[in-house]
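Colleague: my questions are about this predicted structure, shown below with the sequence.
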Amino acid sequence: MDALRQEFTPRGTFLDTASHGLLPRRSVTAVRRGAALMAEGTLDQQACLRAVDGVRADYAALVGVTADRVAVGSSVAVHVALVAASLPAGAEVLLAAEEFSSLPTPFDQRGGLRLRQVPLDGLVDAVRPGTDLVAVSAAQSADGRVVDLGALLSAAREHGARTLLDTTQAAGWLPLGADRFDYTVCGGYKWLLTPRGVSFLSVPPGFGGLRPLHAGWVAGAEPWQSCYGPVAELAPDARRFDQSPAYLPYLGAAPSLRLLAEAGPARVGAHARALAARFREGLAGLGCEVPDAGGPIVSFPEPEGAVEALHRAGVRVARRRGALRAAFHLYNDEADVDRAIAALETTAAGR
């Protein structure tokens, strides 16, 4: 892990992966190389599409699903909208009330669906006969709470509901077994350390009723033979759901995913959780008891002057839903935790 941390060059202490992960040096190099080729007019588009397929395969291996079930794109909301469009009128979609908006909004905007939102801690018990789809994030954006995936799957199977899991705040540190879910979606720019503009959709065998509503030339069985007129033959696998990829983000994603494969999600998760636990212990020493959310994200009450104190110390966190949010990844270490706690101590001392 120490060797991999040398790939990152944060300015100060970066504890905000839940907003946007850091790019490793190797990914920065790949993006710059691609941009230079674009500037020269020598970019090989066929090579870029091969790189996209490599990213697809690397992501599939990382989350535990076969590459033929993975579609690529640039937006989680677009992937979710495909799932929303596949549901019959009147279908019940069960959601956690605290979800990041990219998950519930496409269902809401689709119209003709019955959306039922319940608190996250009651989601599993709320699955019932007549629930058509359960859509939830593996880890919540606002506070990092991790859903009990085993219990969720059991409840869904018992009542015949399909599952859609958003892994944006989990893929990269949480071993997932994505093949257990009907659909998964993931934005790569957080824990997968890719540039913004990389996202993934996994689909069930047979596609689960999805229609390739935004299919373009890259969705064709032979993309370079599908450039004009309606695509005559769609790809036989999940590639039929591809959005036309932005080349530079995917060129940068390739080395990022290979780096994470070197580390392994289980190892990354153990490291990041340990740092989160150390941070919670430090907060407890300041009189702030924070429950374990189950992952590397810690949401804690905002003391007066805390943001200013953290900023002066060069520590970056986020403010979400009236609290501060710290997130730990493979590039963080114990010194980062201690620096953040020391900064917060200055606000406690001033009270």
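Modeller: Cool, the structure landed.
Colleague: please make it C-alpha for all contacts and neighbour counts, starting now.
Modeller: Noted.
Colleague: neighbours of residue 42, how many?
Modeller: When neighbours are counted by other C-alpha atoms under 10 Å, residue 42 registers 10.
Colleague: so who does it touch?
Modeller: Counting by C-alpha atoms under 8 Å, 6 or more residues apart in numbering, residue 42 touches no other residue.
Colleague: would you mind measuring from it to residue 249?
Modeller: 18 Å (C-alpha to C-alpha, to the nearest Å).
Colleague: what of residue 213?
Modeller: In terms of C-alpha to C-alpha, residue 213 sits 23 Å off from residue 249.
Colleague: so which of the two has more stuff around it?
Modeller: residue 249 (22 against 12).
Colleague: look at that one and give its secondary structure.
Modeller: Assigned with DSSP: H, G, I helix; E, B strand; the rest coil, residue 249 falls in the helix class.
Colleague: mind listing what the closest residue to it other than its chain neighbours touches?
Modeller: Of all residues not flanking residue 249 in the chain, residue 195 sits nearest, at 5.0 Å (C-alpha to C-alpha, 6 or more residues apart in numbering). Going by C-alpha under 8 Å, 6+ apart, residue 195 touches 23, 188, 189, 249, 250, 252, 253.
Colleague: second one coming, line it up with the first:
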Amino acid sequence: MPLNCQRELFDLPAGLTYFNTASQSPCLRTSFAAGERGLRRKLMPWIAERAALPGEMERCRELFGGLLGAPADDVAIVFSTSYGIASAAANLALAPGQDILVLEAQFPSNVYAWERLAARAGGSVRFVPRGADFDWTGPVLEALDDRVGIVALPNCHWCDGALVELEPIAAECVRRGIPLVVDATQSLGVKPLNLETVPADFVVASGYKWLLCPDMMGFMYVAPKHQNGMPLELNHASRTGAPSMETGSGLGGCLKPNARRFDMGAADSMIHTPMCVTALEQITEWSPAAIHTYLTGLVDGIADRAQERGFTCPPKGRRIGHFIGLYRDQPWPKDLTARLAARGVHVVFRNGALRISPYLFNDEADVDRLFTALDAELR
């Protein structure tokens, strides 16, 4: 069922146009209320509602896994993209002389851990340059040769939304036996991603952008073949069969036989977890496909109006549907985003692109306000 604008579910003041979800999403009103309930549990940790926390954690795993087509057993709760990527890098091997394939100007959280792994293994990180007309998929496929030991990619470039088609890349990785690690932070929850067509080894996503979750919350899918690996942290909660702390030290047992062993320490946040549940439940109810369809309509309109003004952007078919970056021949004014914010329009620069990232609280009136403000400031 097609979606309409959902602005009433968020607390955005009248006259404000927020086009910066790719940096930080506002939370849902229901998530804010859930956070207040969580704060009360912290204020009064003796109340009975604290006992709901383990069930909330499992609900988060179910919901995140559902976005990928994975069971809850395959999902770990992590702090951030960088934490998840570091976990993946700690559990993948690189033969001497092999390369790790990443995009040129890829987001740093999906680069630094690979540089460290490559340095330790005597290999290197190979940065794939963008092809003509904003093509990433072709150059990545061309770069997949016998020297590649790991592929670590997003499914769109974080600066301008240029698309990376993971389906053919994943198929080639499977054919060559190369592990694939996906940073889905800029897409999961707003564009469908299915493990049947993208059989990744690890999928990591921070929650504070398109998943509408609070800061310091993220999730990681771990393929079953890696679930006997070593987590970054060792603690009581990551173990099974350990003695109770009520009657002893709690020492003993062994690591859990699934992705839960990779949970960050203190994954059982009384405040953040219920906020994640409400956010992921709402996204599941809307469905990523329906969200993407709605936002694609807005982004296509932004692209058309940008091109009328002589700006450049990834073309239709080479961009993801839910955000876009605009370029122009001469440099953008350095204070442009501040001047637009003074007009109530919030966007951001990323690597030379004016990045515009709408969500379901935006509509065509916001697109009008954006270009009215741009025209006034660039006149």
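Modeller: Happy to help now that I have it. Just so you know, these numbers come straight off a predicted model, no measurement behind them.
Colleague: could I get the TM-score for this pair?
Modeller: After superposition, the two chains reach a TM-score (TM-score structural alignment, normalised by the length of the first structure) of 0.92; 349 aligned residues with a C-alpha RMSD of 2.1 Å.
Colleague: what do we get in the second structure for the residue nearest to residue 249 of the first structure?
Modeller: Using TM-score structural alignment, the partner of residue 195 of the first structure in the second structure is residue 214.
Colleague: host element of that match?
Modeller: Secondary structure from DSSP states H and E places residue 214 of the second structure outside every helix and strand.
Colleague: and residue 79 of the second structure, what's its match in the first structure?
Modeller: By TM-score structural alignment, residue 79 of the second structure lines up with residue 74.
Colleague: you'd agree that match is up against residue 198?
Modeller: Yes: Residue 74 of the first structure is within contact range of residue 198, at 4.6 Å (criterion: C-alpha atoms under 8 Å).
Colleague: now the helices for the stretch 251-351 of the first structure?
Modeller: Along the stretch 251-351 of the first structure, the stretches classed as helices by DSSP state H, counting those that start in this stretch are 265-285, 306-312, 334-349.
Colleague: actually the stretch 51-200 of the second structure, sorry about that
Modeller: 53-68, 81-90, 112-121, 137-143, 166-176.
Colleague: hmm, back to that, need the overlap of contacts for residue 74 and residue 198 of the first structure.
Modeller: In terms of C-alpha under 8 Å, 6+ apart, residue 74 of the first structure and residue 198 are both contacted by the residues 187, 245, 246.
Colleague: among those residues, who's most crowded?
Modeller: Highest neighbour count within those: residue 187, with 26 neighbours (other C-alpha under 10 Å).
Colleague: I'd like the distance between the spatially closest residue to that one that is not a sequence neighbour and residue 84 of the first structure.
Modeller: Of all residues not flanking residue 187 of the first structure in the chain, residue 199 sits nearest, at 4.4 Å (C-alpha to C-alpha, 6+ apart). To residue 84 of the first structure, residue 199 of the first structure is 17 Å away according to C-alpha to C-alpha.
Colleague: that older thread, and residue 74 and residue 198 of the first structure? which has more neighbours close in?
Modeller: Applying other C-alpha under 10 Å to residue 74 of the first structure and residue 198 shows that residue 198 carries more neighbours, namely 26 against 22.
Colleague: with adjacent residues omitted, what lies nearest to the equivalent of residue 111 of the second structure over in the first structure?
Modeller: Aligned counterpart of residue 111 of the second structure in the first structure: residue 104 (TM-score structural alignment). Nearest residue to residue 104 of the first structure in three dimensions, chain neighbours excluded: residue 95, at 7.1 Å (C-alpha to C-alpha, 6+ apart).
Colleague: verify the stated contact: that neighbour with residue 134.
Modeller: Yes: with contacts counted by C-alpha under 8 Å, residue 95 of the first structure reaches residue 134, the gap being 6.2 Å.
Colleague: before we move on, the earlier item: and of the helices of the stretch 51-200 of the second structure, who's closest to residue 327 of the second structure?
Modeller: Nearest to residue 327 of the second structure, of all those, is helix 137-143, at 20.7 Å by C-alpha to C-alpha.
Colleague: for the closest one, give me every contacting residue.
Modeller: With C-alpha under 8 Å, 6+ apart as the test, helix 137-143 of the second structure has contacts from 101, 128, 129, 130, 131, 163, 164, 165, 166, 169, 172.
Colleague: could you redo the last one with a cut-off of 7 Å?
Modeller: With C-alpha atoms under 7 Å, 6 or more residues apart in numbering as the test, helix 137-143 of the second structure has contacts from 128, 130, 131, 164, 165, 169.
Colleague: mind giving me the PyMOL select for these, buried ones only?
Modeller: In PyMOL, this line selects whichever of the contacts of helix 137-143 of the second structure come out buried by 16 or more other C-alpha atoms under 10 Å:
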select buried, resi 128+130+164+165+169
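Colleague: which of the contacts of helix 137-143 of the second structure lies closest to residue 364 of the second structure?
Modeller: Nearest to residue 364 of the second structure among the contacts of helix 137-143 of the second structure: residue 164, at 27.1 Å, using C-alpha to C-alpha.
Colleague: trace the closest one over to the first structure, please.
Modeller: Counting by TM-score structural alignment, residue 164 of the second structure corresponds to residue 147 in the first structure.
Colleague: which residue packs closest to that match, ignoring adjacent ones?
Modeller: Counting by C-alpha to C-alpha, 6+ apart, residue 147 of the first structure lies nearest to residue 138, which is 5.5 Å off, once chain neighbours are set aside.
Colleague: surely that neighbour touches residue 164?
Modeller: No: checked against C-alpha atoms under 7 Å, the pair residue 138 of the first structure and residue 164 is beyond contact range at 9.8 Å.
Colleague: could you check how many residues crowd around the counterpart of residue 116 of the first structure in the second structure?
Modeller: In the second structure, residue 116 of the first structure lines up with residue 126, judged by TM-score structural alignment. Per other C-alpha under 10 Å, the neighbour tally for residue 126 of the second structure reads 17.
Colleague: doesn't residue 104 make contact with residue 126 of the second structure?
Modeller: No: using C-alpha under 7 Å, residue 126 of the second structure is not in contact with residue 104, being 8.6 Å away.
Colleague: before we move on, back to that, and the match of residue 111 of the second structure, how far from residue 314 of the first structure?
Modeller: 35 Å.
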